[in-house]
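Colleague: this is the structure alone, sequence omitted:
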């Protein structure tokens, strides 16, 4: 059994959906689970629907635009009488009905019920198109298979239940299903975090003891830097699980941070390849003695640098650290880098849910805080420290951290 994951860029329009068929023709689709994301920027558009709903503004018009876009794509793929149009309409009708009857004030709960519809619709369209093209497959609802707790927008996998559900699948068949989503005990949808479709692919692979996982991207593989942000980057043909996990932790967007742990546990090779050039080898991630220790660059934007100090000039001790990290967990704010001195702690923070002001307010009851917002974290892996000075050119450095292999600079 193989697992393929196609992201939003690979199914953004009718031509892209057709290209998935071309990729499968060249790579093979027998005994395969295909995990698909929402089409193009659909997730962003559905997020806007949720925001308008909570602002008590006209969300229905925005939802109609999303439906119209999917209809236009489908009209280029299917005859007008095709059953996919009724299935697609049913999904969007269900979203509108949910918002009409919902009484919950929980933003994250509502978010998951609405935003997940993007994956449901895209997977239905892709499954139907592939069946029409002779790629026999069964559509699966990932929510019936991947079980989580009720941490909406950041679901924690219930591995025993998920393993039990997925192991019932017939591995001689091929399937099309969704990334990014699961469900909790009451069968309400729970998402796995933004960009969580890669993680979904890893979950299926782990539970099915897959031969390989391939993530299809619009880049040739894992590069030494994002080609949209850095010049003269090159392909990393082989990297170890450990190096890939490090790169994901530091913010390499091509790999979701949670994806690699389940694959490493069962030594399942993981490939990153281009859906534009499927014949190219891409990057292999796995146990390897050919790990590419090449200087690589990662830029993590939209960060916040917060300095926290004790009011009485006492040391930042373990009890202070425990208090601070408890607050970070409460507001679901992630630490990208930390550095402490005797009386202060500097944290580079990722505020996915826009809770930084709440954190500052709560911290101010016990500590002095100072925050520089919208900074960037620039990381150099396998850095050549002999040319360290070149990393500083043209940058205003707010904080730096240097280890044997890694240079990290916070800049504004």
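Modeller: Here it is on my side, so go on. Keep in mind the model is a prediction, meaning the values are calculated, not measured. Numbers count the residues shown, from 1 in each chain.
Colleague: use CA for all of it now, contacts and neighbours both
Modeller: Fine.
Colleague: all helices of the stretch 1-150 of the chain, in order?
Modeller: With helices called from DSSP state H, counting those that start in this stretch, the stretch 1-150 of the chain shows them at 14-27, 42-54, 60-75, 84-101, 107-115, 117-132.
Colleague: other SSEs contacting the shortest one?
Modeller: Helices and strands touching helix 107-115, by 3 or more Cα pairs under 8 Å, 6 or more residues apart in numbering; DSSP states H and E, are helix 42-54, strand 189-191.
Colleague: enumerate the positions of it that are buried.
Modeller: 108, 109, 110, 111, 112, 113, 114, 115 (16 or more other Cα atoms under 10 Å).
Colleague: second structure follows, compare the two:
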């Protein structure tokens, strides 16, 4: 039995969705679990709607754009089930408007965010399910919230492994035995109360790993719109190369430092059960891609990870007050309370600097909370470049024309926060 996960860029066009049928048939008669993300840029659109809702701005145009995008997908993909799919789409929009109408005092912002953005994966999987039904593919649609059980952190929920194992075995295995193919959503889960939670950015990868680990799958394959795991973004770095093989440990380190190809938590459950992970190009499925498993040597070539749209927070106390352990405890408490992903930390005697994702509604409340205890200076937008296994001369060469706001060198890793995007190297 295998698990296939398809990213949003792989299913953003009708012809790409049609290719799913070929992937399924290539695995028959073996059982297969398919995990899908939201189509195209749907998640970004839903996040924009959420932000417009918070800012008391009209979101009708953004919502209508998403509606028409999915309506066009239905028009190109379906015939016999088109009207049923239209009804599903109309209900989807109606439910979304209802959710957006909930007063902010009646629900937490993180709960509201999860309820809104989860709709992207749910709608994508339903449209794909309708298409597979029309093609007479024996496939069972499953709401992932019935299986992936979490705590109540909502936006970056922690998996309840005992409950998840119970519900995956109860809900997935019988469907595999009956239908051979199970279609479900990535990124989403539910807490003990049945409320929708989400697993964090790129969380669909993590969903695939969870299911593969619980079901003891033969492998997990993540289908992307890239050749495999690259040493850098080829659009920015001319010398970027594809890795044919990477160890779990090296891949986990790359994900930890912000490589967007995989969710940071994807590796651990696979490594624990020695389940191979393949990252392969969706549009060239016969190419080998990248294999990630035990036994491969550590990376020998530099890896460049560029994270855009970052925020740089400088915290200080009035001189000569030192930034001591109690101050650090308060900072980390606020970061945890606001569920904030930190990408770089640096400390001096009197200051503490944090580089974090700036595309989050949580930044405002985080800065307000920190401002009660510290002097806060905030810079955005900035970029963060991480170079792993670097040559000592590389950072100077890459960033010689940039204004570096914060730099940090550790054994094997160099990080720099700067204001402009580096030119193609």
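Modeller: Structure's in. What do you need? Note that the structure is a prediction, hence the values are computed from the model and not measured.
Colleague: care to give me the TM-score?
Modeller: With the length set by TM-score structural alignment, normalised by the length of structure 1, the two chains reach a TM-score of 0.92; 412 aligned residues with a Cα RMSD of 2.3 Å.
Colleague: which of the helices of the stretch 1-150 of structure 1 sits most buried?
Modeller: Most buried of the helices of the stretch 1-150 of structure 1 by mean neighbour count (mean count of other Cα atoms under 10 Å) is helix 117-132; its value is a mean of 22.
Colleague: so how much does that helix differ from structure 2 once superposed?
Modeller: On superposition with structure 2, the mean distance recorded for helix 117-132 of structure 1 (mean Cα distance after the TM-score superposition for structure 1) is 1.7 Å.
Colleague: quick one: contacts for the nearest residue to residue 29 of structure 2 once chain neighbours are set aside?
Modeller: Among residues not flanking residue 29 of structure 2 along the chain, residue 180 sits closest, at 7.5 Å (Cα to Cα, 6 or more residues apart in numbering). By Cα atoms under 8 Å, 6 or more residues apart in numbering, residue 180 of structure 2 lies in contact with 29, 30, 31, 32, 138, 139.
Colleague: what subset of those residues is buried?
Modeller: Looking at the contacts of residue 180 of structure 2 with 16+ other Cα under 10 Å, the buried ones turn out to be 31, 32, 139.
Colleague: quick check, nearest of those to residue 299 of structure 2?
Modeller: residue 32 (31.8 Å; Cα to Cα).
Colleague: any idea what residue 250 of structure 1 aligns with in structure 2?
Modeller: Taking TM-score structural alignment, residue 250 of structure 1 has residue 257 as its aligned residue in structure 2.
Colleague: pretty sure that match sits against residue 304.
Modeller: No. In this structure, residue 257 of structure 2 is not within contact of residue 304 by Cα atoms under 8 Å, at 9.9 Å.
Colleague: any common contacting residues for those two?
Modeller: In contact with both residue 257 of structure 2 and residue 304: residue 386, using Cα under 8 Å, 6+ apart.
Colleague: report the contact partners of the equivalent of residue 331 of structure 1 over in structure 2.
Modeller: By TM-score structural alignment, residue 331 of structure 1 lines up with residue 338 in structure 2. The contact partners of residue 338 of structure 2, taken as Cα under 8 Å, 6+ apart, are 362, 365, 366.
Colleague: which of these count as buried?
Modeller: Looks like the contacts of residue 338 of structure 2 have 362, 366 buried, using 16+ other Cα under 10 Å.
Colleague: aligned to residue 112 of structure 1, what sits in structure 2?
Modeller: Checking TM-score structural alignment: residue 112 of structure 1 goes with residue 114.
Colleague: scratch that, residue 267 of structure 1
Modeller: Residue 267 of structure 1 maps onto residue 274 in structure 2, by TM-score structural alignment.
Colleague: hmm, residue 295 and its match touching each other?
Modeller: No. Judged on Cα under 8 Å, residue 274 of structure 2 makes no contact with residue 295 at a distance of 10.5 Å.
Colleague: the two: who's more crowded?
Modeller: residue 274 (17 against 11; other Cα atoms under 10 Å).
Colleague: what about that one, which helix or strand?
Modeller: Taking DSSP states H and E as the definition, one finds residue 274 of structure 2 inside no helix or strand.
Colleague: what does the one 4 residues further on give?
Modeller: Of the helices and strands defined by DSSP H and E, residue 278 of structure 2 is found in strand 277-281.
Colleague: helix or strand next in line after that strand, which one?
Modeller: With DSSP H and E, the next secondary element past strand 277-281 of structure 2 is strand 290-293.
Colleague: on average, how far is the helix or strand that that following strand is followed by from the matching bit in structure 1?
Modeller: Where DSSP H and E defines the elements, the next helix or strand beyond strand 290-293 of structure 2 is strand 303-316. Mean deviation of strand 303-316 of structure 2 relative to structure 1 after superposition (mean Cα distance after the TM-score superposition for structure 1): 1.6 Å.
Colleague: what residues in structure 1 pair up with strand 303-316 of structure 2?
Modeller: Residues 296-309 of structure 1 are where strand 303-316 of structure 2 aligns, with TM-score structural alignment as the criterion.
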